[in-house]
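> got a predicted structure here, sequence first:
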Amino acid sequence: MGGRPGMGMPAEKALQFGPSAKRLLGLLRPDRVVMTFVILLGAVSVALSVLGPWVLGRATDVIFEGVLSLQLPAGITQAQAIAQARASGNDTFADLLSGMRIVPGQGIDFGALGRILLIVLGLYLASSLFAWAQAHLLNTVVNRAVLRLRQSVEAKVHRLPLKYFDGRPRGEVLSRVTNDIDNISQSLQQTLSQVLTSLLTVVGVLIMMLSISPLLALVALVAIPLSLVITALIAKRSQPMFVRQWRTTGELNGQVEEAFTGHALVQVFGRRQQVQAEFDAKNAELTRSSFLAQFTSGIIMPAMLFVGNLTYVAIAVVGGLRVASGSMSLGDVQAFIQYSRQFTQPLTQLATMANVMQSGVASAERVFELLDEQEQIPESQQPATVADPKGEVRFEDVSFSYRPDQPLIEHLSLTARPGQTVAIVGPTGAGKTTLVNLIMRYYELDGGRITLDGVDIASMTRHDLRSRIGMVLQDTWLFDGTIAENIGYGRPGATDEQIRAAATAAFVDRFAHALPDGFETRINDDEGSLSAGERQLLTIARAFLADPSLLILDEATSSVDTRTEVQVQRAMAALRSDRTSFVIAHRLSTIRDADVILVMEHGRIVEQGSHEELVELGGAYARLYQAQFAGAVLDEV
């Protein structure tokens, strides 16, 4: 394409974890009612689970009190047993007895023990059921959010201007649409439930610890600020590494997509080793960035385990002293030790999820960057339309450039009258394809205007404008489907008769009937079942079927053999009748019968006229024609 902008990677933006994470969670907002139920179910599940250790503590007390009661003579009261212990100088044992409720000589109350264990079983079973219901609802919410995100990205891609894709490798864009969204989905599914449960568990366990022993709760709370400081310090270092990991993943995908697309050329020019070396280098870079991100973030968990173990030791020592003094029962200490584990475990789990959260937020930022890209100019609220289409196209003082510092088309004016065939020729980079892209409104003008039958195309909707235009490009595009379906792409709802008629007009039937399943033969753009010329004939048949009022042919017969080209040219002549046609051609023999030939150089029309007029003029067109004629003679010699 003339004046096509250079390829390049977008500049990396500084990561903002907080705003990106908040925006990511905002995807759940449409399901906030369901999320309320998720939180309620989680709270009930955690509450039931948190009650379990306290009830089990009562079971421990029943067992311990029963064992101690057997060491005391039957028939006396607890107060008498305490008095006897103090009288014998065993104050520690007396303090221990004072913190219990025992009946000397009774033994273990197995009936009470059984009832307590049944209650614990019921609590944990109910907690599991509520947790399952919460997980089911949360999974539904996450999948809906990702569904909406994919829909937003898909819609955004269709609203982006063509220049966005010109400046980025396709593989890098595909990586954002596929890999990054998949990573967001996995991150949300893995972290949301865990984070929600962990936070609720911390709150529930803290309430239980405070109710059992404020002093021991204070010891356990020391772990929170220490854990937060450790997590923040490590996360600050690992987050940029996750950004680098996913950026490198996109770059690697772009490189692989480029190499696979041009696989034949890679083999022809013997560049396999170079491509392999570039892949190995990028793959090694991705390995390094992934390792550093995972390793750095992975340090959080061992650090949190270390803090949790310190807390566990402190609670065990202080709790043992309070049991000996009679200030706490053994069951309370046991329950508190379990709570201390439950208290530090969510913090450890949150730390473990940190790398998953950071990775998901890094991917989310890349997707949000795409969603925040500048879109095409919005459609007019009251769009104009062409009431009586005739096919007159006017360029009125049109200026356009891909880059402000590199002018391409300046103050161009021309008129294509209804039914005319306008051929555009010129050297590579002259702006030929850019000219027809402006008609299609793939790019917005810098100045001037283009009208279709007197209506400014900028005031029309893009769909309305492009529905009136048929376009056949030099680069063919076919999708995975049958030959009939690929032709039918030109007109939704076309009948089989109309598809066969278009195929006959474009000579597709010549090779389609020779295929195993005829028009029902499945093809795609990558396989080699069709030659380049046959694929191009399919795209021409697609344009025949569309039956547009304005036709654009960009080197549409460049891959067709000479004999077929003559036939297609005759069919094109019939197709072009009663409609305006723009034909871009390098082989001047194909446009000799054009009504007007435009010769472009550096975005300007330097000559225009019929073939005979321009040859007689002896200017730029004559030089191009003579060069091709001389080349043909030399080839024959």
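Great, that's in hand. Since the structure is predicted, the reported quantities are computational estimates derived from the model, not experimental observations.
> can we go C-alpha only for contacts and neighbour counts from here?
Noted.
> longest helix in the chain, by number of residues?
In the chain, assigned by DSSP state H, the helix with the most residues is helix 110-159.
> which is the next helix or strand following it?
For helix 110-159, the succeeding helix or strand toward the C-terminus, using DSSP states H and E, is helix 162-166.
> so how far is that next one off the chain centroid?
Taking Cα atoms, centre = their mean, to the nearest Å, one finds the center of helix 162-166 at 18 Å from the center of the full chain.
> for that helix, which positions count as buried?
If you call a residue buried by 16 or more other Cα atoms under 10 Å, then helix 162-166 has these buried ones: 162, 164.
> next: stretch 225-232.
Quick answer for stretch 225-232 (16+ other Cα under 10 Å): 227, 230-231.
> and those residues as a markdown table, adding distance to T60 and secondary structure?
Listed next are the buried residues of stretch 225-232 as a markdown table, based on distance: Cα to Cα, whole Å; DSSP: H, G, I helix; E, B strand; the rest coil:
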| residue | distance to T60 | secondary structure |
| --- | --- | --- |
| S227 | 31 | helix |
| I230 | 36 | helix |
| T231 | 36 | helix |
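> second one coming, line it up with the first:
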Amino acid sequence: MSVTGVEGEERLDYTKAESGQIRRRSLRLLGSLLFPVRWSVVVAMLVVVVSTAAQVAGPALIAYGIDKGLPALLNQDWMPLAATGAVYLVTGVTGALLIAWYTVLSARISQAVLIDLRKRVFLQTQRLSLEFHESYTSGRIISRQTSDLDAIRELLDSGINQLVQGLLYMVFTAIALVTLDGVSGLVLLVALVPLLALTRWFQVRSQHLFRRSRTASASLIVQFVETMTGIRAVKAFRTEPRNERVFGKLVEAYRLVNARVIQLFGVFDPGLILIGNVTVAVVLLVGGFRVADGQLAIGALLAALLYTRRFFDPMEEMAMFYNSYQSAAAALEKISGVLEEQPGVPDPIKPVDLWTSTGAVQFENVQFEYQADRVILPHFDLTLEPGQTIALVGSTGAGKSTLAKLISRFYDPSDGRVLLDGVDLRDLHPKDLRRAIVMVTQEAYLFSGSVADNIAIGKPGATRAEIEAAAQAVGAHDFIVGLPGGYDTDVNKRGGRVSAGQRQLISFARAFLADPAVLILDEATSSLDIPSERLVQEALQTLLSDRTAVIIAHRLSTVAIADRVLVMENGVIVEDGTPDMLISGTGRFSKLHAAWRESLV
């Protein structure tokens, strides 16, 4: 697992080795993003070098015009001054045109990189296993796709331009100053000592603060997303005052860390101005005496002053770049951590095809541990015969859902094998696995779109007749045709236009349309009222007759359609038999059934 992965996402106290690992990981990601646009980057670099050189030539041309062109003009020779003016105009126009071209090139590069990165994050978060998503909150994933990518976008759109142009401008300016007047260049060299010290001071203190700022920003997003996602619970339990206090603390923490960042700039920016002004003053003082002694021409002094002043001009922009850079670097660390996460359920290297399946499921000496420190399912063997309907019964936390997720290969066993028609699920081609095994969960999630679109997820390309037939089979057709647009009704985000029971029926229709060999219903009838549940049970008796089915339910009424009942306690199957056999016994299921009948009375 990566250093900033699920366990250590919000850490700030990295060791030196971990920091180096994170930097290398981020640089690998950046390199892979830039590689497809490498030639555009090369062209952009050439353009910005030429344009910067054209801009830096200005003061030298002014010095030449004053020192050479004016004396020649006094002697009725206007060519040197005119030529200087013409060259100055050409360099100015050339620099402006090249900068415009560079701006377009850099924008295209940044957009290509961002599109690539957004796709990678989206595809990776889909590819990662259920274990990752159960540990990594949805708010943090949203933060990766929003605020973190925005930080990188700001860096690519403006920060890189500031860095490249600023650095080149400073280097070319220093070279021009040294070439023009070595003494003034020496003064500038001495000024670099306090300049570098101030920059290093800013870098050391800002690095930690910018990482804290990204973490604080992510915490705000996480809190907001979780509150809005659970708004029904918020309203039901009147947690608005508590949420306000929690969010207020997060906002205050974010404000404080940004206030400290602003304080850093409050020292750094005036420090740059002070060093720049003192350097210009020293160049003017030393150069003035040298002009008076005839050692330096007046035009050269003017050019030296312009170069010295211009040398410090990009520094403030460089500081703003460092702001963008630190934010983007922290964001890139988090994104690279997500992108380097390895799925807990990897695709097989040499997948085995299984075009048709009988639905025979077998557990061979299977054990499942969660994070290698807690055994959920001890070693056990189990065989589910083709076409058999099995009900999993037990108290909450008994391991029923874990067993079902092993069949669906949401998890891989820590030890042993889960087989489908004799093929280890870890070797089975993912397409064949998803076609053969379908799970319907309690959540019954609906995507934005029409009712027909949501049902058709079970079989892409299904005809309207097939969609309606699936809905009729599970008893969903009547309520669907009663919706404002029938099958074309937009269910809205999270199925907001239909009830919880209706969402469950739509998800049933989706699963039945998929026609899997193994169908798993994980508490899938919990949202249904009694009439709807009876309709579904009637449909199940017909539709499950030729497939293997695993039903997890607390309602023992659902167990009546099962051929076989497995009773689980603490991850162990304690009873196994037909419903009638277990009811007539004295075991755990018999007691559960008796208590259920008493509750009905």
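Now that the structure is in, tell me what you want to look at. Please read all numbers here as calculations on a predicted model, not as lab measurements.
> quick check: TM-score for this pair?
TM-score for the superposed chains, counting by TM-score structural alignment, normalised by the length of the second structure: 0.93, backed by 589 aligned residues with a Cα RMSD of 2.1 Å.
> quick one on the thing from earlier: can you tell me which of the buried residues of stretch 225-232 of the first structure is nearest E565 of the first structure?
Nearest to E565 of the first structure among these is T231, at 69.3 Å by Cα to Cα.
> so where do the helices sit in the stretch 351-500 of the first structure?
All helices of the stretch 351-500 of the first structure, identified by DSSP state H, counting those that start in this stretch, fall at 432-439, 462-467, 483-488, 496-505.
> tell me the counterpart residues of the longest one in the second structure, please.
The reference is to helix 496-505 of the first structure. Alignment of helix 496-505 of the first structure against the second structure: residues 464-473, by TM-score structural alignment.
> ok, average deviation of the matching stretch from the first structure?
Once fitted to the first structure, stretch 464-473 of the second structure is off its aligned match by 1.5 Å on average (mean Cα distance after the TM-score superposition for the first structure).
> which secondary structure elements does the one helix or strand A21 of the first structure maps to sit against?
In this assignment (DSSP H and E), A21 of the first structure forms part of helix 17-25. Counting contacts by 3 or more Cα pairs under 8 Å, 6 or more residues apart in numbering; DSSP states H and E, helix 17-25 of the first structure packs against helix 330-371.
> whereabouts in the second structure does the helix it packs on align?
Counting by TM-score structural alignment, helix 330-371 of the first structure falls onto residues 298-339 of the second structure.
> mean distance, the matching stretch to its aligned residues in the first structure?
Stretch 298-339 of the second structure, aligned to the first structure and superposed, deviates on average by 1.4 Å (mean Cα distance after the TM-score superposition for the first structure).
> from the chain's centroid, how far away is the biggest helix by length in the second structure?
Secondary structure of the second structure per DSSP H: the longest helix is helix 240-292. On the basis of Cα atoms, centre = their mean, helix 240-292 of the second structure is displaced by 31 Å from the centre of the chain it belongs to.
> tell me which strands and helices it is in contact with?
Packing partners of helix 240-292 of the second structure (3+ Cα pairs under 8 Å, 6+ apart): helix 182-229, helix 298-339.
> that helix to helix 298-339, inter-axis angle?
Per axes from the mean of the first three to the mean of the last three Cα atoms, to 10 degrees, the angle that helix 240-292 of the second structure makes with helix 298-339 is 150 degrees.
> mean deviation of helix 240-292 of the second structure from the first structure?
Mean deviation of helix 240-292 of the second structure relative to the first structure after superposition (mean Cα distance after the TM-score superposition for the first structure): 1.6 Å.
> what's the angle from that helix to helix 182-229?
170 degrees.
> what residues in the first structure pair up with stretch 553-566 of the second structure?
Counting by TM-score structural alignment, stretch 553-566 of the second structure pairs with residues 585-598 of the first structure.
> go through the matching stretch and flag the buried ones.
Counting neighbours by 16+ other Cα under 10 Å, one finds that the buried residues in stretch 585-598 of the first structure are 585-586, 588, 590-591, 594-598.
> kindly report the same for stretch 378-392 of the first structure.
Those would be 385-386, 390-392, for stretch 378-392 of the first structure by 16+ other Cα under 10 Å.
> and the gap between the closest residue in space to R535 of the first structure that isn't next to it in sequence and G270 of the first structure?
Sequence neighbours aside, T476 is the residue nearest to R535 of the first structure in space, at 6.5 Å (criterion: Cα to Cα, 6 or more residues apart in numbering). In this view, T476 of the first structure and G270 of the first structure are 26 Å apart by Cα to Cα, to the nearest Å.
> okay, these two: which has more neighbours?
T476 (18 against 11; other Cα atoms under 10 Å).
> list the contacts of the residue of the second structure sitting at the aligned position of the more buried one.
In the second structure, the residue equivalent to T476 of the first structure is A444, according to TM-score structural alignment. By Cα atoms under 8 Å, 6 or more residues apart in numbering, the residues touching A444 of the second structure are 503-504, 507, 524.
> which of the residues you listed are retained in the first structure?
Retained in the first structure (both residues aligned by TM-score structural alignment, their matches' Cα atoms under 8 Å) from these: 503-504, 507.
> find the centremost residue of the second structure, please.
The centroid of the second structure falls nearest to R144 when counting by Cα atoms, centre = their mean (3.4 Å).
> the helix holding A21 of the first structure: which residues count as buried?
Residues 17, 20-21, 24 are the ones in helix 17-25 of the first structure that count as buried (16+ other Cα under 10 Å).
> what does stretch 276-285 of the second structure give?
Of the residues in stretch 276-285 of the second structure, 276, 279-280, 282-284 count as buried by neighbour count, 16+ other Cα under 10 Å.
> show residues contacting that stretch.
With contacts defined as Cα under 8 Å, 6+ apart, stretch 276-285 of the second structure is touched by 184, 187-188, 191, 301, 304-305, 308-309, 312.
> can you check which part of the first structure it sits on?
Matched against the first structure by TM-score structural alignment, stretch 276-285 of the second structure falls on residues 308-317.
> now swap in stretch 408-426 of the second structure and tell me
Aligned by TM-score structural alignment, stretch 408-426 of the second structure falls on residues 440-458 of the first structure.
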